[in-house]
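**Student:** give me the fold of what follows.
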Amino acid sequence: MDKRIFPLALGGLGLGTTEFVIMGLLPDVAESLKISIPQAGHLISSYAFGVVVGAPILIGYAAKYPPKKILIFLMIAFTLFNALSAFSNDYYSMMAIRFLAGLPHGAFFGVGTVVATRLAKPGKQAQSIAMMFTGLTLANLAMVPFVTWLGHQLNWRYAFGVVSVIGLITIVGLKFLLPSMNSLRTTTLKKELEFFKTAKAWHIIAITAVGFGGLFAWFSYITPLMTTISKFPTDFIAYIMILAGAGMVVGNFLGGILADKMRPALAGAILLSAMILALIGVFFFSENQTISLILTFICGALSMSVGTPVNIMMLRSAKNSEMMAAAFMQAAFNIGNSVGALFGGFPLEFGLSYNYPSLVGAGLAALGFLLCLAFIKKYKPVI
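**Tutor:** So this is what the prediction gives:
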């Protein structure tokens, strides 16, 4: 890995850990805060909503500054709010702190995405973005399972302490490894936002939000799915998270390669169609432990592989607005996170079993696939 991109990947490790670890610790958090598991799912949505709000606002304000300074500031805020998460004692304070912790998330990835493309070799932009997101995939391969195990063995609060330590190390890495660059803003904020008056921008955002909503409907409730439907012991959840993380590592590089080899929109459509089938498989076959584990790996791979193609779709469409576009994409991903956690919880509120969120997810993925097909038909000569 290019050492200049390493601190971006390290930041992704911290961001990915805090975003996904609560899914592995959902029952622990629910018991500690004396709330139901569906209510604990709202904490996932709260963090995601913070990303949605923070990404465009922070980028709009900070883009005039050098990206290195922006990224260090965002990581300081991220570290502070995650440290506070470890000390929350009730549902409402945890909701508020998770929202605040989410604010820097999208802006960090938004700035980092553009920085990664600027540092990339010609024709390797998608793979450079994938390298930055390696930290996110490694979070799910190693760090999330580790802190999930730590949370089960000791207390879920330790997970956020570990995340804060990662944040501190990232700040040091950004200071000494990331090269100094001039402001990435090439035009005025007003002109940057003009792209988002177009149907094309919102079409890509809709594909991302709805498509990823399908995966988060499944992943948000993976712990109770595996313990109540697949009948795995609670102590086995950390290993299941490693398996999902291994899939994400594979999927991250697969998405980067596909987006460089073919039209990103076509790659996105192919991957979304696979997502539909995988989530339907989760619904029907989760009682079989072997098949359940295979599908966990596949769904993990698909969860990351779609990310790079849709990011490239947006960056190629938003000339001179790349950083704001990348920020909006992070908002879109986390709208998907929030929508998936919310909609996936509806069947549970009505007393249905924990394999039903994946069926909701398949429906969301199908809608994302149809939106992607419509995009290809409308913009085929371009993307």
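
**Student:** please count neighbours and contacts with C-alpha atoms only from this point.
**Tutor:** OK.

**Student:** wait, what's in contact with residue 314?
**Tutor:** Counting by CA atoms under 8 Å, 6 or more residues apart in numbering, residue 314 makes contact with 201, 204, 322, 325-326, 329.

**Student:** what do you get for residue 282?
**Tutor:** Residue 282 makes contacts with 292, 295, 355, 358, as judged by CA under 8 Å, 6+ apart.

**Student:** before we compare anything, build this one as well:
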Amino acid sequence: MSTSTIAPASAAEASAAIVIFSLALGGFAIGTTEFASMALLPYFAPELGVSEAQAAQAISAYALGVVIGAPLLAVLGARLPRRRFLVWLMLAFAVFNTASGLAHNFGTMLVFRFLSGLPHGAYFGVGALMAASVVSPKKRTQAVAMLMVGLTVATTLGVPLANFLGQTIGWRWGFALVGVLSLITAAAVHIFAPRGTGTAGGNALRQLSALKNRQVLLTLATAAIGFGGFFAVYTYFTLTAMEVTHVPEAVVPGLLMIFGLGMTVGTILLGWAADRNQTLSIYGIMGANVLALLCYPMATGAGWSMALVGFCIGMTSSTGTAIQARLMDVAGDAQELAAALNHSAFNTANAIGPAVAAAALTLGWGLPATGYVGALLTAIGIVLFTITVLDAKRNGTGPT
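**Tutor:** Next up, the predicted model:
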């Protein structure tokens, strides 16, 4: 092969890598604010004059913003060029997160946390499509995975950094950090993203066709229930480590970093595997997640086993990458809305998982039992995915 053939290919790969890295910066900013809000809660609650239980409403407000904003903005932005749409989404994200850090009462904080959640799903949806468009079809799931790695790395680096800022110079700087990261992302996307004339969705009515596509709805149901298993455990992971495992408080950030590292490794590996066999990869990762969650109650007896099983749960909770790729396959002309709804589904899981786990705790099952709750939810997700695959096979409407 001549060097003239190799050089353009290398240049194209380098250009694609820069675009994906720019998009991943946005994933890092979004992941930082989504998870850091939990870590900053003990600091902003007393200053805003509410209990920690009341302050948790700020987390719910953000999740509600994601659920509502993902489909709404995907439809409203249907005619905008993808590059411009992504820049506007990150600028809005910068404004609302910075405003969250400037809030002087809890009511205002709730409003800005809700508004901060609105761009979340649309950014990941449109960003995933752009990432997939700059690589060969055989590598598109890996491209989506690298975008999602920005979010998982946030759980490893961004959240501890925001927590450190909250402990040292004030919780408001944790949200300011997200504002700065969002501005950097907007600038990078503006500079490096392709300037093609293609619109984000082309036609709003065409986007809404996703809502009557059975394959889209079944795939989203798989995510909404199946991923609830992860949140059933993650929500109570810190509390379990402190009250059941009795690790020193200073060790908890390290456990969370190991958990986040597992998510990063799993996302990268699943992206590679799903490009080879998407359906088998989803079955494999969800099945492994059930096993890891079943081991969790036994692992709560020691810090080292909590770290090991936490890493495994994190690694096997990376279903979202393959689900996003499947939605691209089955959504037809409603790519943006379907991709954005994926993040509505995962935030629905963020509500379902902790709620079911809380019900189990109310019954007196104990914190370690959140692992069993998580395993049950993931197993239901596998059943739903099986229904999805069988429906696709029977009707010839998607990958089987």
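
**Student:** related to what we said a few turns ago, so which of the contacts of residue 282 of the first structure wins on neighbours?
**Tutor:** Neighbours here are counted as other CA atoms under 10 Å. On that basis the top member of the contacts of residue 282 of the first structure is residue 358, with 30 neighbours.

**Student:** what's residue 151 of the first structure aligned with over in the second structure?
**Tutor:** Residue correspondence to the second structure (TM-score structural alignment): residue 151 of the first structure is matched to residue 166.

**Student:** now do residue 328 of the first structure
**Tutor:** So, by TM-score structural alignment, residue 328 of the first structure is matched to residue 341.

**Student:** that match: how many residues sit nearby?
**Tutor:** Counted with other CA under 10 Å, residue 341 of the second structure comes out at 31.

**Student:** which residues touch it?
**Tutor:** Per CA under 8 Å, 6+ apart, neighbours of residue 341 of the second structure: 67, 70-71, 121, 125, 220.

**Student:** quick check: it is in a helix.
**Tutor:** Yes: checked against DSSP: H, G, I helix; E, B strand; the rest coil, residue 341 of the second structure lies within a helix.

**Student:** if I look at it, how far off is residue 115 of the second structure?
**Tutor:** 17 Å (CA to CA, to the nearest Å).

**Student:** the residue most central in space within the second structure and residue 223 of the second structure: what is the separation?
**Tutor:** By CA atoms, centre = their mean, the mean C-alpha position of the second structure lies nearest to residue 151, the distance being 6.2 Å. In this view, residue 151 of the second structure and residue 223 of the second structure are 17 Å apart by CA to CA.

**Student:** got it, and residue 390 of the second structure?
**Tutor:** 17 Å.

**Student:** counterpart of residue 262 of the second structure over in the first structure?
**Tutor:** Match for residue 262 of the second structure (TM-score structural alignment): residue 247.

**Student:** what sits against its match?
**Tutor:** Going by CA under 8 Å, 6+ apart, residue 247 of the first structure touches 296-302.

**Student:** where does it fall, secondary structure wise?
**Tutor:** Per DSSP states H and E: residue 247 of the first structure is located in helix 237-261.

**Student:** hang on, the earlier thing: higher neighbour count, residue 390 and residue 223 of the second structure?
**Tutor:** Remark: of residue 390 of the second structure and residue 223, residue 223 carries more neighbours, 28 against 13, as counted by other CA under 10 Å.

**Student:** now for the more buried one: what does it line up with in the first structure?
**Tutor:** Aligned by TM-score structural alignment, residue 223 of the second structure pairs with residue 208 of the first structure.

**Student:** give the contact list for its match.
**Tutor:** Here residue 208 of the first structure is in contact with 310, 329, 332-333, 336, 368 (CA under 8 Å, 6+ apart).

**Student:** buried ones among these?
**Tutor:** Neighbour-count burial within the contacts of residue 208 of the first structure applies to 310, 329, 332-333, 336, 368; the criterion is 16 or more other CA atoms under 10 Å.

**Student:** which two of those have the greatest separation?
**Tutor:** Spatial extent of these (CA to CA) is set by the pair 329 and 368 at 14.7 Å.

**Student:** the residue in the second structure that residue 104 of the first structure lines up against - nearest residue in space that isn't next to it in sequence?
**Tutor:** Counting by TM-score structural alignment, residue 104 of the first structure corresponds to residue 119 in the second structure. Excluding the flanking residues, the one nearest residue 119 of the second structure by CA to CA, 6 or more residues apart in numbering is residue 89, at 5.5 Å.

**Student:** for the one you found, pull up the helix or strand it's in.
**Tutor:** According to DSSP H and E, residue 89 of the second structure maps onto helix 82-102.
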